[in-house]
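1. show me how the following folds:
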Amino acid sequence: MTPTIFTIGYEGAAQENVIGRLKAAGVATVVDVRAVAASRRAGFSKTILGNSLAAAGMAYVHLRDLGTPKAGRDAARKGRVSEMREIFSNHLQEPAAQFQLQQLKALATDRPTALLCFEAEACACHRAVLAERLASDDGFRIVNL
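-> The predicted structure is shown next:
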């Protein structure tokens, strides 16, 4: 069976809607791939989000080394998506990122897993680079929620 990696962004969404979409898709583990797991948007900071996901029956894992470095976040904020993708692709070569990428592969192979970040559209987010890497290297099917 082909493993699936889900991706979801919470930009403009309420926490309950995001959790509802994750549950409807059958996600068991949410992997937060933000370098900084804090948010001004209610319900999306690390502790609150983790507790809410647990209450909904899902595991929460924060893999901060799979987050975009500050330069990549700055590029994304300015709409320079290709620059952000290049910065993040280079970051993925770092040992800490490689280690957490292996952790992600193990989690996603074992149970339905979603990558969570801010941007509503996966194509404007580094989570697309991660999902594409899992698809090309390990045969994962990508589903953007």
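2. use CA for all of it now, contacts and neighbours both
-> Fine.
3. all helices for the chain, in order.
-> 15-25, 46-55, 70-77, 81-91, 95-110, 126-138 (DSSP state H).
4. and for comparison, fold this next one:
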Amino acid sequence: MTDAASLSTIGFTQTSAEGFFGRLKAAGVRSVIDVRLHNTSQLAGFAKSDDLSYFLKAIGGMSYRHEPLLAPTDAILKAFKKDKGDWRVFETSFLALMAERCVEDRLKPGLFDGSCLLCSEATPHNCHRRLVCEYLNGKWGGALKVRHL
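-> Sure thing, here's the model as predicted:
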């Protein structure tokens, strides 16, 4: 295997804009890949898609891209968030969705080098961004060197 692609992940809740952008800059992130299904909610504050794209470029010279291919469906989200579902059910459903979408064939490890997956959850433990990393690393033989900011 060649050098692994360096990929970070970050959530924007429970942090200030200063802390959020500071962590991205300190980690040397060059691009943010937004893996939220809905990225325009007024509740997202500084992480609303158009604002985030502007702030990333102005503050850190970083690019922004929305990648809904790596987001759960509305039905999977609703069952977990609104209906207070079980994490294991969410995890099983989301992993099956990524397999069905063949994300490992539609994306390549190099796309992720120097990038950071963005979602709303403060920590990666019960967040689909961690599942994306683990799924792709399993399919790509550890091609991603992941760190959670």
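5. OK, contacts around Ala131 of structure 1?
-> Neighbour list for Ala131 of structure 1: 5, 7, 140, 142 [criterion: C-alpha atoms under 8 Å, 6 or more residues apart in numbering].
6. give the contact list for the third one.
-> Going back to what we said before, that points to Phe140 of structure 1. 2-5, 131, 134.
7. ok, 7 Å please
-> 2-5, 134 (C-alpha atoms under 7 Å, 6 or more residues apart in numbering).
8. quick one, which of those are buried?
-> The neighbour-count test (16 or more other C-alpha atoms under 10 Å) marks 3-5, 134 as buried among those.
9. between the contacts of Phe140 of structure 1, which is nearest Lys46 of structure 1?
-> Proximity of the contacts of Phe140 of structure 1 to Lys46 of structure 1 was ranked by C-alpha to C-alpha; the top entry is Ile5 with 20.8 Å.
10. give me the most central residue, structure 2.
-> Leu117 (3.0 Å; C-alpha atoms, centre = their mean).
11. go ahead and confirm that one touches Val35.
-> Yes: Leu117 of structure 2 is within contact range of Val35, at 6.4 Å (criterion: C-alpha atoms under 7 Å).
12. picking up where we left off before, dump the helices of structure 1 into a markdown table; add distance to Val61 of structure 1 as well.
-> Putting the helices of structure 1 into a markdown table (distance: least, C-alpha to C-alpha, whole Å) gives the following:
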| stretch | distance to Val61 of structure 1 |
| --- | --- |
| helix 15-25 | 14 |
| helix 46-55 | 8 |
| helix 70-77 | 21 |
| helix 81-91 | 20 |
| helix 95-110 | 9 |
| helix 126-138 | 15 |
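13. quick one: which of these is nearest Ser39 of structure 1?
-> helix 46-55 (8.3 Å).
14. contacts for the closest one, please.
-> Counting by C-alpha under 7 Å, 6+ apart, 19, 37-38, 43, 59-60 sit against helix 46-55 of structure 1.
15. can you check stretch 118-128 of structure 2 too?
-> Counting by C-alpha under 7 Å, 6+ apart, 9-14, 32-36, 87, 129-130, 148 sit against stretch 118-128 of structure 2.
16. run the last query once more with 10 Å
-> 8-15, 32-39, 44, 47, 64-67, 70-72, 87-88, 90-91, 94-95, 129-131, 134, 148-149 (C-alpha atoms under 10 Å, 6 or more residues apart in numbering).
17. residues in structure 1 aligned with that stretch?
-> Aligned using TM-score structural alignment, stretch 118-128 of structure 2 spans residues 116-126 in structure 1.
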